[in-house]
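> The sequence isn't on hand, but the structure is:
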């Protein structure tokens, strides 16, 4: 018997775990949600694949897909550690799927011994925010998607004295991982293993080495920017920015970012984006570089009460979201 609580879907729907073969279908669902909220899709199939491949996530127990009677994917969810994601297709909202999937995620987190669960919700999605608040979630941090417009080729400042810059090369991954984890130690909850980190960065099919400049002081790596370049997109995307503590405030991050922007411009991109959040304190840095906020999201968190859920999660016992 599966160790995951079963999802009792609303009438007319059926559920099952996700698999690698479902990536494209899940991507279409996520893209539909993003189009409805933002008039554009920003998540690529590569990102969905990375989510399903996270170390410690067992798709057979930690994911659920919900299909309608015609076989269309109407919603999905996954849980790993203290994080989860729930998406419901715009055409299937208001039918109890969101509350049902959220209740399933909480039950699964409890089964795995979790004491807290967090989800990220776009600030444009007022219904999702209302649902989370109704179930006891509260805001934890704010995230911002920033953009840099590039109608002309961006200027790149000269490297600080003693700093040499080159693009990412095969074999740089472990050193960049060490640099990034050390740089983020001050605010992240835990260090990622190389396997987990690489899955979302240098081992993604969309990783763009040419737009991922690395800074060195002598033979020491002191800064890095890692970028993604999804096929068919009009924008470049910066996935990671890291500078070693003892080399901060020297303009290295600004230089590396503008080098990445310039590379994307030569590849035909006219906008570059990245995400940051309030715990990093980096928003003002990006604004000084010339980036502007396109939109924001909030990470909501909830302490899970002790106890073990039953084998089934019934949406009828979950409060509905009040109409807008």
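Now that the structure is in, tell me what you want to look at. This structure is a prediction, so every number in the text was calculated from the model and none was measured.
> Please count neighbours and contacts with C-alpha atoms only from this point.
Fine.
> And the residue nearest the centre of the chain, which helix or strand is it part of?
By C-alpha atoms, centre = their mean, the chain has its centre lying nearest to residue 47, at 7.9 Å. Taking DSSP states H and E as the definition, residue 47 sits inside helix 45-52.
> name the helices or strands packed onto that helix?
Counting contacts by 3 or more C-alpha pairs under 8 Å, 6 or more residues apart in numbering; DSSP states H and E, helix 45-52 is packed against helix 23-38.
> Got another one to weigh against that:
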């Protein structure tokens, strides 16, 4: 499991507050493009004497091997799967030549035996609406550390990130702009020092929680007062309704941005439809929802068209490559949310309990998830009440432009 989209951790409704305060920081003066101050050329990476080029789809196995070798050396509690790398390289909005930089060691007997020793990528999610983000990822093989490669590679990423922000759909807007990296709390100190020297500072903290599925699981029944609501599992005809529910649930979550149809199809290589629990409102008060200023345009169009309305959900995945690293099997809740108009009804515990039962029935030992420690909707307390306990943590670091 990679750290992609880590800022989008679980959100739920234990407080009953229909409208938590906005969590995105205010913009600073000047457009994104002005503040990005994008360089016209990118700094060269000369350290280590490697040969550098952009990425190709056929590089996926080499990138996978490098990422997992560095992950093992750094004690990361997860591993990346080949399908995840392949999916990243196939995303149509990523420019393989410009957004990736791969450094190869070429032995004396020719380039045919080149070995990937360093890797970097920069992505700017196309769905960003209120915050412009450039997300930086990469690594240097343990055998080639201490040569200055990582420092120069990070400088390249920052420069390319500034270019991506200046080229983004938000370039002319006066909204926050961030360069973003993610790091495990117990990552090597040298990594933290490298980020700090480059100007990054920790802005958000996340906890990885797990829950023993051998312990009793509470009822997954939808509250009796909500007779129009139906608990079900994911089906293809509900996927678009699920995307719209996710966007509504996360509008008041710090730093979270809408998922477009294009980005929604990503990060699904480990998706488990049979563990993904949904609550659908088969008889919504359409007039009231359409009259509400909280109803977004896409949801309004779906309501007028008579499309299904997902009101609460728990999206699950099975990251089998992480089982050996963690030392146990687990089902992972990638995302949990409740529509703003449906909060305070106890729907979050229902979808969570349903998901845990499905995972347990499939032989998983634990249920797991990551949660923003400053989640505004009471998620941390809910998970504690459901029996989840913290195992480790991570953080998001940013340069705010």
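Sure thing, it's come through. Predicted, not measured: the structure shown is a model, and the values here were computed from it.
> correct me, but the residue nearest to the centre of the first structure touches residue 199?
No - with contacts counted by C-alpha atoms under 8 Å, residue 47 of the first structure stays clear of residue 199, the gap being 9.4 Å.
> The first structure: strands as residue ranges?
Assigned by DSSP state E, the first structure shows strands spanning 6-8, 13-16, 63-68, 73-80, 83-88, 116-122, 138-149, 163-167, 213-217, 220-228, 235-243, 271-277, 292-303, 312-314.
> which residues in the second structure does the last one match up with?
If I follow you right, that is strand 312-314 of the first structure. Strand 312-314 of the first structure corresponds to no residue of the second structure when matched by TM-score structural alignment.
> And the contacts of that strand?
5-9, 100, 103-104, 107 (C-alpha atoms under 8 Å, 6 or more residues apart in numbering).
> Show me which of those residues is closest to residue 137 of the first structure.
Ranked by distance to residue 137 of the first structure (C-alpha to C-alpha), the contacts of strand 312-314 of the first structure are led by residue 103 at 12.5 Å.
> The corresponding residue of the second structure for the closest one and residue 136 of the second structure, how far apart?
Taking TM-score structural alignment, the alignment pairs residue 103 of the first structure with residue 155 from the second structure. Here residue 155 of the second structure is placed at a distance of 11 Å from residue 136 of the second structure (C-alpha to C-alpha, to the nearest Å).
> same thing with residue 347 of the second structure?
36 Å.
> Neighbour count: the two, which is higher?
residue 347 (28 against 21; other C-alpha atoms under 10 Å).
> residue in the first structure matching that one?
Aligned partner of residue 347 of the second structure by TM-score structural alignment: residue 252.
> With residue 205 of the second structure instead?
Using TM-score structural alignment, the equivalent of residue 205 of the second structure in the first structure is residue 142.
> quick revisit: report the contact partners of the nearest residue to the match of residue 103 of the first structure once chain neighbours are set aside.
Leaving aside its chain neighbours, residue 155 of the second structure sits nearest to residue 43 (7.1 Å; criterion: C-alpha to C-alpha, 6 or more residues apart in numbering). Counting by C-alpha under 8 Å, 6+ apart, residue 43 of the second structure touches 152, 155-156, 159.
> Could you list which of those belong to helices?
Under the assignment DSSP state H, the contacts of residue 43 of the second structure contribute 152, 155-156, 159 to helices.
> would you list those residues in TSV and tack on distance to residue 339 of the second structure and neighbour count?
Formatted as TSV, those follow (distance: C-alpha to C-alpha, whole Å; neighbours: other C-alpha atoms under 10 Å):
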residue	distance to residue 339 of the second structure	neighbour count
152	44	16
155	40	17
156	40	21
159	38	21
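> right, and out of these, which lies closest to residue 189 of the second structure?
residue 152 (17.9 Å).
> Any idea how many residues pack against the nearest residue to the closest one once chain neighbours are set aside?
Nearest in space to residue 152 of the second structure, with sequence neighbours left out and distances taken as C-alpha to C-alpha, 6+ apart, is residue 45 at 5.5 Å. By the criterion of other C-alpha under 10 Å, residue 45 of the second structure has 21 neighbours.
> corresponding residue for residue 45 of the second structure in the first structure?
Checking TM-score structural alignment: residue 45 of the second structure goes with residue 8.
> Next, find the distance separating its match from residue 80 of the first structure.
The separation that residue 8 of the first structure has from residue 80 of the first structure, given C-alpha to C-alpha, amounts to 21 Å.
> Ok, residue 190 of the first structure next?
Relative to residue 80 of the first structure, and taking C-alpha to C-alpha, residue 190 of the first structure is found at 14 Å.
> okay, these two: which has more neighbours?
residue 80 (22 against 10).
> give the contact list for the more buried one.
Taking C-alpha under 8 Å, 6+ apart, one finds 56-57, 62, 109 in contact with residue 80 of the first structure.
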